[in-house]
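A.B. asks: quick one: sequence and predicted model below, then my questions.
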Amino acid sequence: MFGSYKWLQDYVDLSGVTAEELAEKITKSGIEVEGVEVLNEGIKGVVVGYVQEREQHPNADKLSKCLVDIGEEAPVQIICGAPNVAQGQKVAVATVGAVLPGNFKIKKAKLRGEESNGMICSLTELGMEGKIVPKEYSEGIFVFPDDAEVGTDALALLNRDDQVLELGLTPNRSDCLSMLGVAYEVAAILGRDVKLPETVLQSTSEKASDYVKVVVEAKEDNPLYVAKMIKNVKIGPSPLWMQTRLMSAGIRPHNNVVDITNYILLEYGQPLHAFDYDRLGSKEILVRRAKDGEKIVTLDDAERTLTSDHLVITNGSEPVAIAGVMGGANSEVISDTTTVLLEAAYFSGAAVRKASKDHGLRSEASARFEKGVDPNRVRAAGDRAAYLMVKYAGGEVLEGTAEVDTLTVEPAIVSITLEKINRVLGTNLTAADVKDIFDRLQFGVTIENDFVTVSAPTRRGDIKIEEDLIEEVARLYGYDNIPKTLPIGSSTPGKLSDYQKKRRIVRQYLEGVGLYQAVTYSLTSEEKAAQFALNQGEFIRLAMPMSEERSILRLSIMPQLLEVLKYNSARQNDSLGVYETGAVFLANGTEVLPTEEEHVAAAITGLWHSHSWQGEKKPVDFFVLKGILEGMFAKLGLLDQVNFVQARVDSMHPGRTAEVQLNDQKVGFIGQVHPKVQKELDLKDTYVFELSLKDILGEETAALQYEAIPRFPSITRDIALVANKETVSNTLKEIILTTGAPLIKEAHVFDLYEGEHMEEGKKSIAFSLKYADPERTLTDEEVTKVHNKVLDALKEKSGAVLRG
């Protein structure tokens, strides 16, 4: 809602309050003022000029040489390019030294050899949008009425010395979709009176009911329809002050009758419509639901097909308007209109909203009907419009109205105790304080024995319950005046749980090693639902899925991560690593909600390192991802409790996949995606892991312990063992560390050989062993004794022997 500061002064005394101060007060009272626009900001030196002479420029076909009186000692010559400039016009002139929007400064100039001392301006050159400029002036300069005084401030006559407040209204405050509504609000804030517009009518002896009959079939959609008749109107431009107020509100002026209906829309918040009575085609107004397939050509010259959901105004047979939305072209007020049928009605918001949405016709009128108009202001708005048509269109108002009135609206009556108001707000307001607030709002109020009973006027349809009254008291008393108190009682400061802290560590670590976080759908297709699942089970199907591709709750994060890689690879981003922490859903039967279990998954493909200058390229492989996973477990203090055991997993490479075990319990898998799946997704070699984050982060970790840096040297010995091909290195490593404890501190694989010099079914695997004692230097004899003991244990427990 755009509220003019100057216009508002017609209803409320704003002396001593600037537009900026008023905006702040309105905002503090609960309606946000999003901005205050100064219409003439940056513009100066524009006056009213009188074109005494106009002749063709001697050297240019499209220029005119004008002699213009600007209220100074002598007229000045101005070269003008507007096609509609003519002798005898009063126009807006930017004098030499004037400044126009965009900091455009007017100087003396020569145009095609002729001197120009200023500029005759169009409205767009004075900062107005082209869409709000009257059509007759959209392609040229603006012409003032004959009574404009030469030399006076043109911006003041155009109402550009105004300031416009943009109110950001919430849906419940439709009462402020009018200047009168804003006036009531401002008067309550400032503690001042509201002066209502003049609506005194002098009627002729003829009766409106003799000219038209109103019939309403759809009484629920239209409980009140009032038709007034105005004869002998003379169509012409509306007064300049009215045009400029409409333009400031973003509405283009048309003619005096149409402008008056739009003016009342802004003033009262009540949409009106003017029909050309002689073009109506009957003496009847019938309001009904449209017939399916019925057509109407609206004022925008578009033919629209109606349905039985739409409410229409008809002449008894054919539609002449879509109720509350837009009138029809067949009854439009035009230049030769002499008799006007003025409609003032109350339409239900639902009916208007349906038609507005179906036809894409969102208008100022439909917006107000949708949000709700004041039913007790319908007649007053019609009377005010008729009064202005008499005054500015020379009309004669016929006595009475033709109407249908089945509307029953009573003011809302809400009661509350003074104790509750003070308890909720934390204030100590007296009964007199509360009564003063509701008096300023012009609500009816009585207070008996600490009981406050309020009668809210129909213009405030948002007042319905006790909390509404508390809000009114709070905002008018002033939110800044409500005392500040600290909460009473014990409270626990918020903090992350241990699980949340660990999850944050996991995310930060995975991003630190170069993986991007992904957030994917929790829904997948039946085909992909079982892929990569750590726990197989029944599918959980949505009752109303948006598509078959998103119909099943996922059992694994991995299919969605592979879709992310596929999407990026198709766009030449084929070296990428992504991870996600998210929920999978495990079924608990049909009667119990599924269990949500948090997993962490990652997928990498392409090159892990690429240094073209050094000529180094390292593609991803199993050990890159295994190293990332080991680093994550080390961050969580769980590395010593983790094992990787060769395994087979659905959709994974059978020879390059391992089960991840934590304290000998399976928590996930790691490995390469099956080549067949890679081919289907058009991916290079892709390595993935998926783990149960719930199981990992729920594991207890030992307290951090520090060890002194060893003072004594360690001894390293390498051994190459011949073992069966099926024997995994981790089995040999566990034997070495268990048997060699406490002197053997570390054991690492550094070589594997399965060449032609090995007998069938055997392999050679080499370990580097580190011996150390924190208390002394070891001797060769001590190391040899433990070394031989380890070799014996390897032979006995796994059949592995020292390679000869």
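C.D. replies: Thanks, I have it.

A.B. asks: when you work out contacts or count neighbours from here on, use the C-alpha atoms and nothing else.
C.D. replies: Noted.

A.B. asks: quick one: Thr27 and Leu167, what's the gap?
C.D. replies: According to CA to CA, to the nearest Å, Thr27 stands 9 Å off from Leu167.

A.B. asks: again but with Met546, I slipped
C.D. replies: As judged by CA to CA, Met546 and Leu167 stand 39 Å apart.

A.B. asks: when the two are compared, which one has more neighbours?
C.D. replies: Using other CA atoms under 10 Å as the criterion, Met546 and Leu167 rank with Leu167 on top: 21 against 9.

A.B. asks: is the more buried one within a helix or a strand, and which one?
C.D. replies: strand 163-168 (DSSP states H and E).

A.B. asks: same question for Glu467.
C.D. replies: helix 466-477.

A.B. asks: who touches the helix or strand following that helix?
C.D. replies: Sequence-wise, the next helix or strand downstream of helix 466-477 (DSSP H and E) is helix 498-512. The contact list for helix 498-512, computed with CA atoms under 8 Å, 6 or more residues apart in numbering, reads 516-517, 579, 581, 628, 632, 635-636, 697-698.

A.B. asks: among those residues, name the ones in helices.
C.D. replies: 628, 632, 635, 697 (DSSP state H).

A.B. asks: and the last one, how many neighbours?
C.D. replies: The reference is to Leu697. Counted with other CA under 10 Å, Leu697 comes out at 18.

A.B. asks: now Ile106
C.D. replies: Look at Ile106: counted by other CA under 10 Å, it has 17 neighbours.

A.B. asks: need the contact list for it.
C.D. replies: Applying CA under 8 Å, 6+ apart, the residues near Ile106 are 94-100, 118-119.

A.B. asks: out of these, which are buried?
C.D. replies: Buried by 16 or more other CA atoms under 10 Å: 94-100, 118-119, out of these.

A.B. asks: thinking again about what came up before, pull out the buried residues from the contacts of helix 498-512.
C.D. replies: Buried residues within the contacts of helix 498-512, counting neighbours by 16+ other CA under 10 Å: 517, 579, 581, 632, 636, 697.

A.B. asks: out of these, who's nearest Gly606?
C.D. replies: The shortest approach to Gly606 among the buried ones among the contacts of helix 498-512 belongs to Tyr579, at 15.3 Å (CA to CA).

A.B. asks: on the three-state scheme, the residue nearest to that closest one when sequence neighbours are not counted is what?
C.D. replies: Leaving aside its chain neighbours, Tyr579 sits nearest to Ala602 (4.0 Å; criterion: CA to CA, 6 or more residues apart in numbering). Classification of Ala602 by DSSP: H, G, I helix; E, B strand; the rest coil places it in strand.

A.B. asks: if we can go back for a sec, show me which of the ones in helices among the contacts of helix 498-512 is closest to Asn422.
C.D. replies: Proximity of the ones in helices among the contacts of helix 498-512 to Asn422 (CA to CA) peaks at Leu697, which lies at 49.1 Å.

A.B. asks: filter the buried ones among the contacts of Ile106 down to the ones in strands?
C.D. replies: Among the buried ones among the contacts of Ile106, the members falling in strands (DSSP state E) are 94-100, 119.

A.B. asks: the structure to be compared is supplied as follows:
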Amino acid sequence: MFVSYRWLQEYVDLTGISASDLAEKITRSGIEVENVEELGEGISGVVVGHVVEREQHPNADKLNKCLVDLGEGEPVQIICGAPNVAQGQKVAVAKVGAVLPGNFKIKRAKLRGEESNGMICSLQELGIEGKFVAKEYQEGIFVFPSDVEVGSDALELLNLHDEVLELGLTPNRSDALSMLGVAHEVAAILGRDVKYPEIAVKENDEKASDFITVKVEAKEDNPLYVARVVKNVKIGPSPLWMQTRLMAAGIRPHNNVVDITNYILLEYGQPLHAFDYDRLGSKEILVRRAQNGEKMVTLDDTERTLTEDHLVITNGIEPVALAGVMGGANSEVQNDTRTVLIESAYFKGLTVRTASKDHGLRSEASARFEKGIDPNRTRAAADRAAALMALYADGEVVGGTVEVDTLTIEPAVISITLDRINGVLGTALTAGQVKDIFIRLQFEVKEEEGSFVVTVPTRRGDITIEEDLVEEVARLYGYDHLPTTLPISEATPGRLTPYQEKRRKVRRFLEGAGLLQAITYSLTSEEKATQFAFEQAAPIRLAMPMSEERSTLRLSLIPHLLETVKHNNARQIDSVALYEIGSVFLPTAQGELPQEKERLAGAVTGLWHMHGWQGEKKAVDFYVVKGILEGLFELLGTADLIEYKLATKEGMHPGRTAEVFLSGVGIGFVGQLHPAVQKELDLRETYVFELDLQTLLTVDVKEVQYEAIPRFPSISRDIALVVEKEIPAGEIQRVVQEAGGKLLKEVMVFDLYEGEKMEPGKKSVAFSLRYFDPERTLTDEEVTKAHNNVLKAVEEAFGASLRS
């Protein structure tokens, strides 16, 4: 809602309150003022000029040489390119030295050899947006009425010394969608009175009922319909002050009759419609639901196909308006209109909203009907419009109105106690203070047995319960004045659960390792739902999916991570490292919700690190990704419980994939995508992992124990064992660790050989073993004994022999 500060002054005394101060007060009372715009900011030196002479520029076909009287002595010559400039016009002239929007300064100049001493301005050049300018002036200069004084301030006449407050209204405050509604709000804030415009309707001796009859079939949709008739109108421009107010409010002027209906809409919040009485085609107005497939052409020259959900105004046979939304082209007020039928009605908001949405027509009228209007202003708005048409269109108001009234809306009556108000707000307000607030709001209030009985006017349809009254008291008392208190509670302060703490550690570790977090959809296609899942289950399909691509709940996080990697690769981001923590969904019993399990997944491709200056590059491989997981397990204290075993999994490389076990139970996998999958997805060598995070973070782990740095030397022995190729090095390492006993502290693989000097089907795996005792220095005999136990154990377990 755009509110003219000057216009508002007609309804409320704003003495001593600037526009910016008023905006601050309105905002603090609960309605946000998003902006205060000074319309003529930065503009100066613009006056009304009289075009005394106009002739064609001798050296340019599209320029005019004008002699303009500025009321300062001799007329001055101005070159103007506007196609509508003509002798005898009163126009806006920026004098030499004037400043226009954008700090554009007017100087004397020569245009095609002819001197120009100023500039004849269009409204757009004075800062008015083009879509709000009347059609006849959109392609040229603006022409003032002939009675304006030459040399007077053009900005004053165009209302450009005004300031406009832009209110950001919430849907419940439809009362502020009118100047009178805003006036009530401002008057309550300032503790001042509201002055309503005087309505003086001079009627002739004729009766409106002789001109028109009104019948409403859809009484629930239209409980109140008021019709007035104004005859002998003369269509022409509306007064300049009215045009400028409409433009400031974001409405384009048309003609005096249409502008008056729009003016009343802004003033009262009551949408009106003016029909050309002679074009109606009958003396009857019938309000009904449209028939399915019925057609009409609206004012925007668009044919609309209607349904029975739409309410229409008809002449008894065909629609002449889409109720509450837009009039019909067949009854439009035009230049030859002589008799006007004014419609002022109360339409059901839901019905108007349906038509507005179905036809994509969002109008000032429909917005007000949807949110709710004050039914007690419906008749007054019609009278006010008729009075203005008599005044500014030379019309003759026909006596009386024609109405259909089945409206039963009554003011809301709410009782509330002072204790209730103070209890909710935490204040110590007195009865007098609360009563004063209700009086300022112009609510009728009575005190009965310790309670306030408040009668809320119909203009405030948002107030229906006690809490609404409490809010009114709070905002007018001042939110800044409400006391600040700490909550009284014996509850312990909030903190993260152990599971949440561990999950946060996981995120920090992975991000510290160089992975970025991704968040992908939980819904996927039926084809992708089961890909890479390590728990085989039937995927769960939505009952009403929006698309097949998002029709099924996922069983793995990896497919969408791979889509993200592909998306980045396609945009020349070749090195990608992502992780995601999210849920997968497993089916349960029939009719029950699926079981959610939290998983951790990752996808890495490209270079792991690159040092350009040193010329070093390292591509991602299996051991990089496995190393990230090992560091994570170390952080969580589960490293001793983790085991890796060679695995064969659909979609994964058969020789570079390992299943991950926690205390003997499988919790996920890590490995490279199968080359065929990489080719299908157009990916380079890509490694992925997925773990059951829920199990990983809830397993019991030993508390961290610290050991002193050993004071005694250790002894290292290296062994190279020849074994069958299919025996995993991890199995050998486990046996070596167990056989070494307490003295063997570290076992590490440092070499693998499968060259020409090795027997077919054999390989050599080299281990480095470190022995020490923290309490003493070991002897060679003790180490040799433990070492021989290791050699014997691997020989018995795997038939291993020392490589010569």
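C.D. replies: Here it is on my side, so go on. Everything numeric here is computed off the predicted structure, so don't read it as measured data.

A.B. asks: list the buried residues of the strand ranked longest in structure 2.
C.D. replies: The strand spanning the most residues in structure 2, taking DSSP E as the definition, is strand 44-56. For strand 44-56 of structure 2, the neighbour count (16+ other CA under 10 Å) marks 44-54 as buried.

A.B. asks: same thing with stretch 561-570 of structure 1?
C.D. replies: In stretch 561-570 of structure 1, counting by 16+ other CA under 10 Å, buried: 561-562, 564-566, 569.

A.B. asks: repeat that for stretch 400-418 of structure 2.
C.D. replies: Judged by neighbour count using 16+ other CA under 10 Å, the buried positions of stretch 400-418 of structure 2 are 400-404, 412, 414-418.

A.B. asks: with distance to Thr307 of structure 2 and secondary structure added, can I get those residues in JSON lines?
C.D. replies: Listed next are the buried residues of stretch 400-418 of structure 2 as JSON lines, based on distance: CA to CA, whole Å; DSSP: H, G, I helix; E, B strand; the rest coil:
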{"residue": "Gly400", "distance to Thr307 of structure 2": "34", "secondary structure": "coil"}
{"residue": "Thr401", "distance to Thr307 of structure 2": "31", "secondary structure": "coil"}
{"residue": "Val402", "distance to Thr307 of structure 2": "28", "secondary structure": "strand"}
{"residue": "Glu403", "distance to Thr307 of structure 2": "26", "secondary structure": "strand"}
{"residue": "Val404", "distance to Thr307 of structure 2": "24", "secondary structure": "strand"}
{"residue": "Ala412", "distance to Thr307 of structure 2": "35", "secondary structure": "strand"}
{"residue": "Ile414", "distance to Thr307 of structure 2": "40", "secondary structure": "strand"}
{"residue": "Ser415", "distance to Thr307 of structure 2": "44", "secondary structure": "strand"}
{"residue": "Ile416", "distance to Thr307 of structure 2": "45", "secondary structure": "strand"}
{"residue": "Thr417", "distance to Thr307 of structure 2": "49", "secondary structure": "strand"}
{"residue": "Leu418", "distance to Thr307 of structure 2": "51", "secondary structure": "helix"}
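
A.B. asks: wouldn't Thr686 of structure 1 be in contact with Gln672 here?
C.D. replies: Yes. Judged on CA atoms under 8 Å, Thr686 of structure 1 makes contact with Gln672 at a distance of 5.8 Å.

A.B. asks: so for these two, which residues contact both of them?
C.D. replies: In contact with both Thr686 of structure 1 and Gln672: Asp621, using CA under 8 Å, 6+ apart.

A.B. asks: follow-up on the earlier one: what's the most distant pair in the contacts of helix 498-512 of structure 1?
C.D. replies: Tyr516 and Gly698, at 24.6 Å, using CA to CA across those.

A.B. asks: from the contacts of helix 498-512 of structure 1, which is closest to Glu726 of structure 1?
C.D. replies: Ranked by distance to Glu726 of structure 1 (CA to CA), those are led by Ile628 at 26.1 Å.

A.B. asks: residue contacts, that closest one?
C.D. replies: When contacts are counted by CA under 8 Å, 6+ apart, Ile628 of structure 1 touches 510, 513.

A.B. asks: state the distance from it to Ala530 of structure 1.
C.D. replies: 26 Å.

A.B. asks: what's the answer for Asp69 of structure 1, then?
C.D. replies: For Asp69 of structure 1, the distance to Ala530 of structure 1 equals 88 Å [CA to CA].

A.B. asks: could you do Asn449 of structure 1 as well?
C.D. replies: To Ala530 of structure 1, Asn449 of structure 1 is 71 Å away according to CA to CA.

A.B. asks: what's the answer for Pro710 of structure 1, then?
C.D. replies: Pro710 of structure 1 is 51 Å from Ala530 of structure 1, where distance means CA to CA.

A.B. asks: when these two are compared, which one has more neighbours?
C.D. replies: Ala530 (21 against 12).

A.B. asks: return the residues in contact with Arg379 of structure 1.
C.D. replies: With CA under 8 Å, 6+ apart as the criterion, the residues that contact Arg379 of structure 1 are 226, 344.

A.B. asks: now do the buried residues in the helix or strand hosting it.
C.D. replies: Assigning secondary structure by DSSP H and E places Arg379 of structure 1 in helix 378-393. Buried residues in helix 378-393 of structure 1, counted by 16+ other CA under 10 Å: 378-379, 381-390, 392-393.

A.B. asks: next: stretch 445-452 of structure 1.
C.D. replies: In terms of neighbour count (16+ other CA under 10 Å), stretch 445-452 of structure 1 has its buried residues at 445, 447, 452.

A.B. asks: what sits up against it?
C.D. replies: 415-419, 431, 435, 438-439, 453-455.

A.B. asks: would you turn those into TSV with distance to Phe585 of structure 1?
C.D. replies: TSV is the format used below for those (distance: CA to CA, whole Å):
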residue	distance to Phe585 of structure 1
Ser415	50
Ile416	49
Thr417	51
Leu418	52
Glu419	51
Ala431	58
Lys435	58
Phe438	56
Asp439	59
Thr453	54
Val454	54
Ser455	54
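
A.B. asks: Gly537 of structure 1: which of those is nearest?
C.D. replies: Nearest to Gly537 of structure 1 among the contacts of stretch 445-452 of structure 1, counting by CA to CA, is Ile416 at 57.4 Å.
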